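# A predicted structure for the sequence below; I have some questions about it.
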Amino acid sequence: MICIWIYLWINDNEVVESIGKIFVAVVSFVAALGFLIYGGRLFVMLRRFPIESKGRQKKLHEVGLSAFDSSASLDVLDHPILNLFYYMLTEILPSGLILYILRKLPPRRISAQYHPIR
């Protein structure tokens, strides 16, 4: 995308601008698909938690329902580069750290009181 922006800055071209829009659309679609797949997996995993666990309902609501807020806007700083840095610092970096820290989870314990929700 940076190469496309540089080329457009040097030589304004409608074809390259269309390619840039298609590129952003494809990247956004792939990101949305990834969030859908991994968010769905997280939602299913949270449903299997014991009913007694603290915060289970809150996390289920957070993961499953808060994605449908129609008043939310993703354009927070009115500039693509500033938005990139904003989301890099507030979303991508913390998510990457969590994935790195939790890359090896302890083995599952089988409890007599554990009953998954069906």
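Here it is on my side, so go on.
# use CA for all of it now, contacts and neighbours both
OK.
# residues of stretch 37-55 that come out buried?
Under the neighbour-count criterion of 16 or more other C-alpha atoms under 10 Å, stretch 37-55 has 42, 43, 46, 47, 51 buried.
# distance between the longest helix anywhere in the chain and the chain's centre?
Using DSSP state H, we find that the single longest helix of the chain is helix 14-47. Remark: helix 14-47 is offset 9 Å from the chain centroid, using C-alpha atoms, centre = their mean, to the nearest Å.
# Which elements pack onto it?
Using 3 or more C-alpha pairs under 8 Å, 6 or more residues apart in numbering; DSSP states H and E, the elements in contact with helix 14-47 are helix 2-10, helix 56-64.
# So which of those is nearest residue 80?
helix 2-10 (10.7 Å; C-alpha to C-alpha).
# Now mean neighbour count and distance to residue 72 too, for the helices and strands packed on helix 14-47, in CSV please.
Converted to CSV, the helices and strands packed on helix 14-47 look like this (neighbours: other C-alpha atoms under 10 Å; distance: least, C-alpha to C-alpha, whole Å):
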stretch, mean neighbour count, distance to residue 72
helix 2-10, 12, 27
helix 56-64, 14, 15
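# adding another structure so you can compare the two:
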Amino acid sequence: MIKQARSLPTDKLKIVYISINGALYFIQVCIWIYLWIDDNTVVIFIGKIFIAVVSFMAALGFLLYGGRLFIMLKHFPIESRGRRKKLHEVGSVTAICFTCFLIRCVMGFLSAFDSDASLDVFYHPLLDLIYYLVVEVLPSALVLYILRKLPPRRISAQYHPIQ
């Protein structure tokens, strides 16, 4: 029996995705507003832990869903067109995003529990640049490079261009 990708409805998935993102952004904005009103070390600690936990959940999500997609593609027939390319794309994007968010998680926890390991190094902007290049810019550039080719446009069955 050949396993094929199924066309499952994604309407509820979109609502859940928007709701979770909205709630996380709302909590983050509330933390920022509270810190703006009253600079409290406990709230700073909670904010750092919050970002670290969100980064860990994102890393776990990429690992679970990217891994599931990779395994599903691996079970496609060997002669499937583009299988090897898609396996490489999915595996690379999953590994890059998982590693990026895991680094952010570890650095977030480290900065929350060790006051010397602050992520905001205003006195040394080169360290800030290196950190954000490694966890933000480089992974984004790699993912864009890997996914640089868009799929071909589908041409409607009723419309045929004049040759």
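Thanks, I have the structure now. What you are looking at is a predicted structure, and each value in this text was computed from that prediction instead of being measured.
# After superposing, what score do the chains get?
Overlay of the two chains. TM-score (TM-score structural alignment, normalised by the length of structure 1): 0.56; 75 aligned residues with a C-alpha RMSD of 2.1 Å.
# Next, the angle from the longest helix of structure 1 to helix 56-64.
160 degrees (axes from the mean of the first three to the mean of the last three C-alpha atoms, to 10 degrees).
# Provide the aligned range in structure 2 for helix 14-47 of structure 1.
Aligned using TM-score structural alignment, helix 14-47 of structure 1 spans residues 41-74 in structure 2.
# average gap between that stretch and structure 1?
When structure 1 is overlaid, stretch 41-74 of structure 2 sits 0.7 Å from its aligned residues on average, using mean C-alpha distance after the TM-score superposition for structure 1.
# before we move on, the earlier item: out of the helices and strands packed on helix 14-47 of structure 1, the one nearest residue 25 of structure 1 is which?
Set against residue 25 of structure 1 and scored by C-alpha to C-alpha, the helices and strands packed on helix 14-47 of structure 1 come closest in helix 2-10, at 14.1 Å.
# and the residue most central in space within structure 2, what does it touch?
Residue closest to the mean C-alpha point of structure 2, counted by C-alpha atoms, centre = their mean, is residue 97 at 5.3 Å. Residue 97 of structure 2 is in contact with 59, 62, 139, counting by C-alpha atoms under 8 Å, 6 or more residues apart in numbering.
# Quick check: the second one touching residue 91?
This means residue 62 of structure 2. No: here residue 62 of structure 2 lies out of contact with residue 91, judged by C-alpha atoms under 8 Å, at a distance of 10.4 Å.
# Highest neighbour count among the contacts of residue 97 of structure 2?
Highest neighbour count within the contacts of residue 97 of structure 2: residue 59, with 23 neighbours (other C-alpha atoms under 10 Å).
# Please name the spatially closest residue to that one (chain neighbours excluded).
Spatially, and ignoring its direct neighbours in sequence, residue 59 of structure 2 is nearest to residue 98 (4.5 Å; C-alpha to C-alpha, 6 or more residues apart in numbering).
# how many neighbours does that neighbour have?
Neighbour count of residue 98 of structure 2, defined by other C-alpha under 10 Å: 24.
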